[in-house]
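Peer 1: Have a look at this fold, sequence not included:
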């Protein structure tokens, strides 16, 4: 059995895990989760009781959730390469540190913005307060990443890593929330995000999110649905 990634749309951070799988080039399948359709399929509780994506069904039938854990699992599948540096090496520590920053500080900076976007019961002053708080936190993250990328080609140096794959999904939220002109205020980060967006793996992930039938350059073997997985999930 190949691993199955459960990815969320629209605008899920699981986008980065799809990019990572494409870069890895090993066989995998996808299962689509429409995050705005409520309630979610009850079978998903057996995958992640927190009802969050991404999640990864491993070859041994176990489930792995949280982007950091999933990306480090993928890194271990490509040991001693830029995508999967050897654990205990300086390169592994740098990857772990950057991923930890991205999935905590940078990701959470957008939380107030998503609340303002999703909570219909908020009045306009509450919405504006959340947008102001979110923008302030996102600015701090963009400033940090822009400074890093002023001195290097990729987040960790001269070669791409799974940290860049994750950023390809979360970094696009700046434009999605229309916070500011990224090209004017943070040109190095804007350049990097544009480069990532034009990567074949990111174009593939975008097409997948749009529901298009597309072939990847990696090991994508197609989608599976919850009904196809029902027997195994109910037995779990």
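Peer 2: Structure's in. What do you need? Since we're looking at a predicted model, the values are computed, not measured.

Peer 1: contacts and neighbour counts: CA atoms only from here.
Peer 2: Will do.

Peer 1: which strand is the longest one in the chain?
Peer 2: strand 27-34 (DSSP state E).

Peer 1: Okay, helices next: where are they in this protein?
Peer 2: Ranges of helices in the chain, per DSSP state H, are 15-24, 67-76, 90-101, 107-109, 111-118, 124-149, 162-170, 173-176, 182-185, 187-197, 200-209, 226-235.

Peer 1: could I get these as a markdown table with distance to residue 220?
Peer 2: Output for these, formatted as a markdown table (distance: least, CA to CA, whole Å):
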| stretch | distance to residue 220 |
| --- | --- |
| helix 15-24 | 7 |
| helix 67-76 | 14 |
| helix 90-101 | 24 |
| helix 107-109 | 27 |
| helix 111-118 | 30 |
| helix 124-149 | 31 |
| helix 162-170 | 16 |
| helix 173-176 | 25 |
| helix 182-185 | 32 |
| helix 187-197 | 19 |
| helix 200-209 | 10 |
| helix 226-235 | 17 |
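
Peer 1: what's the longest strand of the chain in contact with?
Peer 2: For strand 27-34, the surrounding residues in contact (CA atoms under 8 Å, 6 or more residues apart in numbering) are 2-10, 21, 40, 53, 218-226.

Peer 1: gap between it and the chain center?
Peer 2: 13 Å (CA atoms, centre = their mean, to the nearest Å).

Peer 1: and it with helix 15-24, angle?
Peer 2: Between strand 27-34 and helix 15-24, the angle comes out at 160 degrees (axes from the mean of the first three to the mean of the last three CA atoms, to 10 degrees).

Peer 1: can you pull the buried residues of strand 27-34?
Peer 2: 27-33 (16 or more other CA atoms under 10 Å).

Peer 1: Check stretch 140-147 too.
Peer 2: 141-142, 145-146.

Peer 1: Closest one of those to residue 179?
Peer 2: Of all these, residue 142 has the smallest distance to residue 179: 11.3 Å, by CA to CA.

Peer 1: quick one, what contacts that closest one?
Peer 2: Residue 142 neighbours (CA under 8 Å, 6+ apart): 186, 189.

Peer 1: separation between residue 36 and residue 211?
Peer 2: 15 Å (CA to CA, to the nearest Å).

Peer 1: With residue 135 instead?
Peer 2: Residue 135 is 30 Å from residue 211, where distance means CA to CA.

Peer 1: next, the one to line up against it:
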């Protein structure tokens, strides 16, 4: 069995896990999950009871939810590529600190803005949500730009899984016009460098539904129905 990533569209945070899989180079497949229709369906909840993406089904059939858990799972096999670090080292601690910041501060900052957009907030409710979201996103960008400083990548001279996770979230500013990334030169430089990366370009093409050839271990896409049938036959 080949590991399979359930990724959410449009513009899910699972984008970072696609990039990470490409960088890792191991065989994998993708399964496209439309949001909100399919991700909340009974069929998908048999894979992830929370009705969220991403979910990674490993080659052993184990299911891993949450981006941080998936990235650390992949990172354990990507140490020789510099994507992660051995547990117990300072590098591993720094990686998890950055992933935690990206998850709890950078990702979460967009929450009020997504709520206003996806739930059709109007009037004063929309104004309050957007004002609060704008303040949170601005703070998150300011802090992350300071953490990055003059470093080439988020953790230093080599790209890691933190950079993969960052690019999947950073692009959300196109939906919410509350900050100009050019006001944060370090983040803009990192964003542009990642956007030129073949794995990132591949992930964009996948999300757009285009036929794409990865430079890693991509073995094609399969539908959720086909995946569930395969699981039933293997049971």
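Peer 2: Thanks, I have the structure now. Predicted model, so just to flag it, every value in this text is computed and none were measured.

Peer 1: Let me see the TM-score of these two.
Peer 2: After superposition, the two chains reach a TM-score of 0.95 (TM-score structural alignment, normalised by the length of the second structure), with 234 aligned residues with a CA RMSD of 1.5 Å.

Peer 1: what sits up against stretch 53-73 of the second structure?
Peer 2: 1-8, 12-14, 16-17, 20, 33, 39, 47-48, 84, 99-100, 103, 161.

Peer 1: Please identify the buried residues of that stretch?
Peer 2: Quick answer for stretch 53-73 of the second structure (16+ other CA under 10 Å): 53-58, 63-65, 67-68, 70-72.

Peer 1: same check, this time on stretch 71-88 of the first structure
Peer 2: For stretch 71-88 of the first structure, by 16+ other CA under 10 Å, it's 71-72, 74-75, 78, 82-86.

Peer 1: now, which of these sits nearest residue 124 of the first structure?
Peer 2: Distances from residue 124 of the first structure to the buried residues of stretch 71-88 of the first structure, taken by CA to CA, are shortest for residue 71, at 37.8 Å.

Peer 1: And that closest one, how close does it get to residue 176 of the first structure?
Peer 2: 24 Å.

Peer 1: and if you look at residue 108 of the first structure?
Peer 2: 16 Å.

Peer 1: now residue 96 of the first structure
Peer 2: 27 Å.

Peer 1: Neighbour count: these two, which is higher?
Peer 2: More neighbours surround residue 96 than the other of residue 96 of the first structure and residue 176, with 18 against 9 (other CA atoms under 10 Å).

Peer 1: what range in the second structure matches stretch 214-227 of the first structure?
Peer 2: Mapped onto the second structure using TM-score structural alignment, stretch 214-227 of the first structure spans residues 212-225.

Peer 1: What about residue 232 of the second structure, how many residues nearby?
Peer 2: The burial count for residue 232 of the second structure: 9, using other CA under 10 Å.

Peer 1: should've said residue 205 of the first structure
Peer 2: Neighbours of residue 205 of the first structure using other CA under 10 Å come to 25.

Peer 1: contacting residues for the equivalent of it over in the second structure?
Peer 2: By TM-score structural alignment, residue 205 of the first structure lines up with residue 203 in the second structure. By CA under 8 Å, 6+ apart, residue 203 of the second structure lies in contact with 15, 18-19.

Peer 1: how distant is stretch 173-189 of the second structure from the center of its chain?
Peer 2: 18 Å.

Peer 1: And for stretch 115-127 of the second structure, what's in contact with it?
Peer 2: With CA under 8 Å, 6+ apart, stretch 115-127 of the second structure has contacts from 129-130.

Peer 1: One more pass at 7 Å, please.
Peer 2: Stretch 115-127 of the second structure is contacted from outside by residue 129, using CA atoms under 7 Å, 6 or more residues apart in numbering.

Peer 1: Give the buried residues for it.
Peer 2: Buried, per 16+ other CA under 10 Å, within stretch 115-127 of the second structure: 116-117, 121, 126.

Peer 1: Residue 62 of the first structure and residue 27 of the first structure: what is the separation?
Peer 2: From residue 62 of the first structure across to residue 27 of the first structure, the span is 17 Å (CA to CA).

Peer 1: Then residue 106 of the first structure?
Peer 2: Taken as CA to CA, the span from residue 106 of the first structure to residue 27 of the first structure is 30 Å.

Peer 1: Please apply the same query to residue 120 of the first structure.
Peer 2: 41 Å.

Peer 1: cool, and residue 105 of the first structure?
Peer 2: 32 Å.

Peer 1: ok, now residue 134 of the first structure?
Peer 2: With CA to CA as the criterion, residue 134 of the first structure and residue 27 of the first structure are 38 Å apart.

Peer 1: ditto for residue 222 of the first structure
Peer 2: Counting by CA to CA, the gap from residue 222 of the first structure to residue 27 of the first structure is 10 Å.

Peer 1: still on that earlier bit, what about residue 135 and residue 211 of the first structure, which has more around it?
Peer 2: Counted by other CA under 10 Å, residue 135 of the first structure and residue 211 do not tie: residue 135 has more neighbours, with 21 against 11.

Peer 1: Please list all residues in contact with the more buried one.
Peer 2: residue 179.

Peer 1: The same query, at a cut-off of 8 Å, please.
Peer 2: Applying CA under 8 Å, 6+ apart, the residues near residue 135 of the first structure are 109-110, 113, 179.

Peer 1: just residue 161 of the first structure next, same as before
Peer 2: 82-84, 95, 154-155.

Peer 1: Take those residues and lay them out in JSON lines including distance to residue 184 of the first structure.
Peer 2: Formatted as JSON lines, the contacts of residue 161 of the first structure follow (distance: CA to CA, whole Å):
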{"residue": "82", "distance to residue 184 of the first structure": "31"}
{"residue": "83", "distance to residue 184 of the first structure": "31"}
{"residue": "84", "distance to residue 184 of the first structure": "34"}
{"residue": "95", "distance to residue 184 of the first structure": "28"}
{"residue": "154", "distance to residue 184 of the first structure": "20"}
{"residue": "155", "distance to residue 184 of the first structure": "20"}
